[in-house]
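K.L.:
give me a 3D structure for the following:
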Amino acid sequence: MRTPLTSAQVAIWFSQRLHPEVPDNLVHYVDVRGKIDEVRLAHAIRGAARETGISTVGFIESDGWPYQVARPASEVEVQIVDLRKLPDPYVAAQRWMNADRTRPVDIVRDDLVTAAILRIGDDRVLWYSRVHHLVADPFVVAALLRRAAEIYSADKRDEAPIPSAWSAAHSAVDAEYDYCGSAAYSRDSEYWTEQLHDAAEPISLAGRSAEPSLDTVRIQGTVPAAVNARIAYRSEQLGTTIAIVVAAAFTAYQLRATTSDDPLVSLQVAARPTMLLRRSPGVLSNVIPLRSRITASTPVRSAIRAVAEATIGALSHQRYRRDDIIRELGLVSDSAGDFGPVLNFALNESTVDIGGTRFDVHELAGGLVNDLKVTLRSDANDNLVIEFEANPRLYSHTEVESHHVRFLAFLEQFITAADFTHIGALRGFGPNLQLVR
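P.N.:
Model (predicted):
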């Protein structure tokens, strides 16, 4: 029996038909140190996939329109590869993962979920996962990795894992169908019209748009401990979160680094505001605009509060689809369908616990990047990490690195400035966007 796709899946389907050479995969690996039983881990990976049902998800096209179908019962393939005899096993593993990540995918015929355990040392493996965005969104993939770690850890203790939280009784498609006919849908439409009817066109830091690329430029860095502590102090002082403070700093950076006097940024969201939706496997994630209306004359303290209020409002209406907002308001963007650079808060999705030890989840691909994505995550040592990932058709490696360095410097002055210091009074940018100290 065929079933409809969610709106998010439909957008991904046609994007993949338009750009089949750029697979929209969600790809991660976990660098696991210590004694690992590959057979048990493979069993746990298959079990976690089985609970979500993603191993039996397939797609067909009929009269030019996509549908989801149930594939014959099958298990996710988990390859176990021993690379220890090679001169540099870690480099070999990175090449193996990159080759799999970039391999073209036929979204009708190929397996859309795969995993591997790459043995690179007697006490070290890289646990690799590739899931196509048509099958699961980032929320589901993060939960899938955590669940596999739970099952493995319980098995090692000879215990049964805690019951699965997934519910098959109410699918993502059912949830979206109910939402589109609800009063909440109408309220969300009215909210976004009110928020954006007089908004300026979104502006990219690159000043232009381009098609997505198979590879991206990634630069990441750990926020210094003193700056991290100051961010935490600011967030506690204003009754908000670390993510909001960083979002406010980046919005101010966008204001100072572009010609915009009403900066828009994008916010990547799970679009699962209820417990029922958080228990529904499928594809629901969304990208929504964040308009705080800050200007160069806005004090730092007020900017943080404005971004906090804008975020609360946006999250309250996060299920309304990006494509619907763009279509209804006639927005044209430098960012190829986004509302400016995308902010991704992944503070609770960047580690897994295996046998009582936390390990970092390393992202190799988090979906297509149209312009620039800024991800905030914490690592296994509770350090704050900020990553810039950019479309190489718009930004060179040097440009991304420069923006990353400048933003970290700007972030530090933003959170150490006096409360009533205007954003325009912070150290600004020279003709080539170098930070003026």
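
K.L.:
from now on I want contacts and neighbour counts done on CA atoms only, so please keep to that.
P.N.:
Noted.

K.L.:
and stretch 331-343, end to end?
P.N.:
Stretch 331-343 has its terminal residues 19 Å apart, counting by C-alpha to C-alpha, to the nearest Å.

K.L.:
check stretch 34-42 too.
P.N.:
Distance across stretch 34-42, first residue to last, is 16 Å (C-alpha to C-alpha).

K.L.:
another one to check against the first:
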Amino acid sequence: MEHAAPATYREHRTDPFPLSAAQHGLWFAQQLAPDVPICIAQYVDIRGPLDVELFREVALVAGHEYESVFLRLIDVDGEPHQVIDPPADAAMGVVDFRGASDPMAAAEMWMHDNYTARVDFEHDHLCESSLLCIGDDRHLWYSRIHHVALDGYAAMTLVNRVAALYTAAVEGRSPEPNRAADLHTLHRLEEDYRASHRFSSDRDYWAERLHRRTNGASLTDVEAPPAAHSLTVRTALSPDTVARLEDTGGRPGATAAAALIAAFACHLSRRTGREDVLVDIPLSARTTAVLRRSSGMLANVAPLLVQVRAGDTVGDLVARVQHELMGAMRHQRGNVEDILRDLGVSAEARRISGPMINVMLFDQDLTFGSLTGDFRILTTGPVPDLSVNVYRSGTPASTIVEFEANPYRYRDDELRSHHAAVVGLIDELLAADPGTPLAAIGAHDLARLTPVVGARSAPEVSLPGLLAAAVGVDPDAVAVVCGGRVLTYGEVDAASNRLAR
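P.N.:
Below you'll find the model as predicted:
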């Protein structure tokens, strides 16, 4: 088959340039927990006769267009800088699992080992993609992306560009021109923003809200560091619930995201006994057309203060959440980490995090010529507490509600119980009239709820119990560093057993 030639590669500036505020915050967080990679991982399940060499070629073209996939970090006078450094052989690798007894299981294990492995900032590129062959006509396009290089919005932009380039090539036509700004231009635009009145306005908005913040509520009272992988439970919403979610006419002035956040905040309030709860939300911080079509790490995570009042109706709560969401969206470029630091909040306190809810209801229909690809999120990164992800996946598309939880803080049965309760609240809240008393929603669950005493109370667990839990989750994770000696959780466990004997 004759294919149109893909576009030529973009010329890159190779001089180092500083990290943005968002990137620097992630770089610092990675220094604090070097064995827990702050990466997102995903794959696209492509079924049918894929032209592997063409796919690798257009993926390389897209990589050159967006540049982030070639980022490395280097030290310049004691400060981290980024440099665009395409390797000599930048083509995507191909891994063949067809000889395995269960090719899909073998590929899933390979991906898990890859995205939980430590990233060496000094030597590794921050993005990695591979094409995993699990059948003659089935491939998984896998990507592991460090958040310093790309946020989730940019990662999806890159995926869509590869699909568009492949489709144009097999159809024998020229692709739409790439209109993404290069990374040096994005850095200059960030500097311009930080010198602008808009930056001052955004900073004032978040400073005012953060001054009156409360300690984050959590669905667990167990304190523990993040792990490299998460406990996960997911389910698809029913077709009736999805139809109601998409029917904004039933929620005048309120978005689907507001309704979903309201349902989760209601559960969080009931479980903690608190009327004011904080829910973290990710914000794309892409407020202009050029930012929305470009790559890079721009995203911001901001706390949304949700007030859940005893006398609320469903409409009251959803409208209140929508009001807070609109303010957050208007000021989404203000970097909350920067502002907390300026307010004198310690680095340790800034890392105390409650639940996050990430609503990703954009279309994920991917076509590669005549082939379709199903998009699947493996991880959105290490989870300090709990992350609620709502996204579309599959063909035909289902709307998935997924809980990713810190395995050091939640048991599997606890997570499943919370997940079932929240999905039930989503179903009931969306089906209810706005004037329905909030107390009538999920009423059958209220009697059996056991409140969490407090997000920061001391857990009733022994040190051996914590050690055993850590060994069960990740025995190779670093547990103790003393001088030049490093011990993993497995080694500490073995040594304590020898001592006990």
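
K.L.:
what does the TM-score come to for these two?
P.N.:
The TM-score (TM-score structural alignment, normalised by the length of structure 1) is 0.92; 434 aligned residues with a C-alpha RMSD of 2.4 Å.

K.L.:
H64 of structure 2 pairs with which position in structure 1?
P.N.:
Aligned counterpart of H64 of structure 2 in structure 1: R50 (TM-score structural alignment).

K.L.:
in the helix or strand where that match lies, which residues are buried?
P.N.:
Using DSSP states H and E, R50 of structure 1 sits in helix 38-52. For helix 38-52 of structure 1, burial by neighbour count (16 or more other C-alpha atoms under 10 Å) applies to 38, 41-52.

K.L.:
what of stretch 144-161 of structure 1?
P.N.:
So for stretch 144-161 of structure 1, counting by 16+ other C-alpha under 10 Å, buried means 144-156.

K.L.:
what's the offset of it from the middle of its chain?
P.N.:
Centroid separation between stretch 144-161 of structure 1 and its chain, computed with C-alpha atoms, centre = their mean, to the nearest Å, is 25 Å.

K.L.:
again, but for stretch 403-416 of structure 1
P.N.:
A distance of 22 Å separates the centroid of the chain from that of stretch 403-416 of structure 1, by C-alpha atoms, centre = their mean.

K.L.:
what are the ranges of the helices in the stretch 251-400 of structure 2?
P.N.:
Counting by DSSP state H, counting those that start in this stretch, the segments of the stretch 251-400 of structure 2 that form helices are 256-272, 289-292, 314-330, 336-342, 347-350.

K.L.:
save those helices as TSV, and put in distance to P175 of structure 2 and mean neighbour count too.
P.N.:
Putting those into TSV (distance: least, C-alpha to C-alpha, whole Å; neighbours: other C-alpha atoms under 10 Å) gives the following:
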stretch	distance to P175 of structure 2	mean neighbour count
helix 256-272	33	23
helix 289-292	19	14
helix 314-330	33	19
helix 336-342	38	17
helix 347-350	45	11
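
K.L.:
give the other helices and strands that the very next helix or strand once past the helix holding R50 of structure 1 contacts.
P.N.:
Note on helix 38-52 of structure 1: by DSSP H and E, the next helix or strand toward the C-terminus is strand 57-62. For strand 57-62 of structure 1, the packing partners by 3 or more C-alpha pairs under 8 Å, 6 or more residues apart in numbering; DSSP states H and E come out as strand 65-70.

K.L.:
any buried residues in the next helix or strand after the strand it packs on, and which?
P.N.:
Toward the C-terminus, strand 65-70 of structure 1 is succeeded by strand 77-82 as the next helix or strand (DSSP H and E). Applying a neighbour-count criterion of 16+ other C-alpha under 10 Å, one finds V78, I80, V81 buried in strand 77-82 of structure 1.

K.L.:
for R279 of structure 1, state which of those residues is nearest.
P.N.:
V78 (24.9 Å; C-alpha to C-alpha).

K.L.:
and the counterpart of the closest one in structure 2, how far from G172 of structure 2?
P.N.:
Residue correspondence to structure 2 (TM-score structural alignment): V78 of structure 1 is matched to M92. Applying C-alpha to C-alpha, the value for M92 of structure 2 to G172 of structure 2 is 23 Å.

K.L.:
sorry, back to before: ok, now which ones touch the match of H64 of structure 2?
P.N.:
E75 (C-alpha atoms under 8 Å, 6 or more residues apart in numbering).

K.L.:
mind running it again at 6 Å?
P.N.:
Not one residue lies near R50 of structure 1 by C-alpha atoms under 6 Å, 6 or more residues apart in numbering.

K.L.:
ditto for Y142 of structure 2
P.N.:
By C-alpha under 6 Å, 6+ apart, the neighbours of Y142 of structure 2 are Q42, Y43, S129, S130.

K.L.:
if we can go back for a sec, need the buried residues of helix 38-52 of structure 1 in CSV (columns: distance to A200 of structure 1).
P.N.:
CSV is the format used below for those (distance: C-alpha to C-alpha, whole Å):
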residue, distance to A200 of structure 1
E38, 53
L41, 50
A42, 50
H43, 52
A44, 49
I45, 46
R46, 48
G47, 48
A48, 45
A49, 43
R50, 46
E51, 45
T52, 41
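
K.L.:
before we move on, back to that, export the helices of the stretch 251-400 of structure 2 as CSV, with columns for distance to A21 of structure 2.
P.N.:
Shown next, in CSV, are the helices of the stretch 251-400 of structure 2 (distance: least, C-alpha to C-alpha, whole Å):
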stretch, distance to A21 of structure 2
helix 256-272, 27
helix 289-292, 16
helix 314-330, 18
helix 336-342, 7
helix 347-350, 15
